[in-house]
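K.L.:
Okay, predicted coordinates and the sequence, questions at the end:
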Amino acid sequence: MELELLKSKIDSLVDKNNSKEFTLQAICDLLENEIPYYDWVGFYFKNGDKEELKLAQFTGEETEHTIIPFGKGICGQVAVSNQNFVVQDVSEQDNYISCGWKVKSEIVIPIFVKGENIGQIDIDSHTANIFTENDTLLLEHVCKKVATIL
């Protein structure tokens, strides 16, 4: 993974002044295309005043998990904890919502606007034990850039 090159590409996408929806979709597509083990990339955001997340833009297979209650699954846990969550082997997680039998690992990074956790980026991989510190650094950068357009 060319970390600095990918950060630069993300910066360019965000700085183009396209619609929020277009930019989020472009980020999903870029990450899924550039990183071979990113098999599903999506954004979830807090659903109004409800204690749940709602799926926004994504790239990958369709998912039935378009609404996720706070506390449920990896995404729901991040909504409550406000912490990054890297799961190298989803079969070892008790509170995991399966998005498909192919998913082996998942990484979720929260997005903060004015100190409030308003959403997250969620990455699924069909490969176990695949995520590194570079993935965390890249996705934290993505979330900081995305926060500037929300």
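P.N.:
Happy to help now that I have it.

K.L.:
For the rest of this, base every contact and every neighbour count on C-alpha atoms.
P.N.:
Fine.

K.L.:
Please enumerate the strands of this structure.
P.N.:
Counting by DSSP state E, the chain has these strands, from start to end: 40-46, 52-59, 67-69, 85-87, 105-113, 116-125.

K.L.:
and those strands as TSV, adding distance to N134 and mean neighbour count?
P.N.:
Shown next, in TSV, are the strands of the chain (distance: least, Cα to Cα, whole Å; neighbours: other Cα atoms under 10 Å):
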stretch	distance to N134	mean neighbour count
strand 40-46	16	23
strand 52-59	21	20
strand 67-69	27	19
strand 85-87	12	20
strand 105-113	12	24
strand 116-125	14	22
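
K.L.:
Format those strands as a markdown table; extra columns: distance to D15.
P.N.:
As requested, the strands of the chain are arranged in a markdown table below (distance: least, Cα to Cα, whole Å):
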| stretch | distance to D15 |
| --- | --- |
| strand 40-46 | 19 |
| strand 52-59 | 18 |
| strand 67-69 | 29 |
| strand 85-87 | 28 |
| strand 105-113 | 17 |
| strand 116-125 | 19 |
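
K.L.:
for comparison:
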Amino acid sequence: MIFETLKPQVENIISNSTKTVDERLLAVCDLLKTNIKYYNWVGFYFRNGQKEELLLGPYVGEPTDHTVIPFGKGICGQVAVSDQNFVVPDVSAQDNYIACSITVKAEIVVPIFVKGENIGQIDIDSNTPDPFTEADERFLEFVCQKISEIL
């Protein structure tokens, strides 16, 4: 399975201390988008200090206007409040969805925890309807756990 082959590559990127944190996060985004065909936009959002909003971090994919997301708004904002993974098989069926592109059909968001606190998340959009499985969730939890070690 592709996830098992990507895990050591994620670990290599994360452990490369000659690069900045943002450079490593961008490299992880690029690795995932390049190797998983239904990952069409891969990026990170992080809590803006003590404000109840998320700021866009490194990402790969189409540019987005959604650089600041209030807690509770959209899928990312809901994950900031719930501390739970959120898999959306069909974005058109979600009332509280922030459309980034008309081509996006599905989304998965997995929180990143540092010392038990939700400090951000990885956000993946797919142009393929209902592509995400439990294997995606487990893999992205692994990615987020590795990333938490450098934040």
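P.N.:
Thanks, I have it. The shown structure was predicted, so the numbers you read here are calculated from the model rather than taken from an experiment.

K.L.:
thinking again about what came up before, quick one: closest of the strands of structure 1 to K144 of structure 1.
P.N.:
The minimum distance between K144 of structure 1 and the strands of structure 1 falls on strand 105-113, with 6.8 Å, by Cα to Cα.

K.L.:
ok, average deviation of the closest one from structure 2?
P.N.:
Strand 105-113 of structure 1, aligned to structure 2 and superposed, deviates on average by 0.1 Å (mean Cα distance after the TM-score superposition for structure 1).

K.L.:
nearest spatial neighbour of L55 of structure 2, skipping sequence neighbours?
P.N.:
Using Cα to Cα, 6 or more residues apart in numbering and skipping residues adjacent in sequence, the residue nearest L55 of structure 2 is V68, 4.8 Å away.

K.L.:
In structure 1, what sits opposite the one you found in the alignment?
P.N.:
Using TM-score structural alignment to pair residues, one finds that V68 of structure 2 aligns to I67 in structure 1.

K.L.:
same deal with W41 of structure 2?
P.N.:
When the structures are aligned by TM-score structural alignment, the residue of structure 1 matched to W41 of structure 2 is W40.

K.L.:
for the closest residue to its match other than its chain neighbours, what are its contacts?
P.N.:
Closest residue to W40 of structure 1 apart from its sequence neighbours, by Cα to Cα, 6+ apart: G60 at 4.6 Å. In this structure, G60 of structure 1 makes contact with 39-41, judged by Cα atoms under 8 Å, 6 or more residues apart in numbering.

K.L.:
Against Q83 of structure 1, how distant is G60 of structure 1?
P.N.:
In this structure, G60 of structure 1 and Q83 of structure 1 are separated by 24 Å, where distance is defined by Cα to Cα, to the nearest Å.

K.L.:
Which parts of structure 1 are helices?
P.N.:
Counting by DSSP state H, structure 1 has these helices, from start to end: 3-15, 20-34, 73-81, 133-147.

K.L.:
residue nearest the centroid of structure 2?
P.N.:
Averaging the C-alpha coordinates of structure 2 gives a centre point, and the residue nearest to it by Cα atoms, centre = their mean is I122 (1.7 Å).
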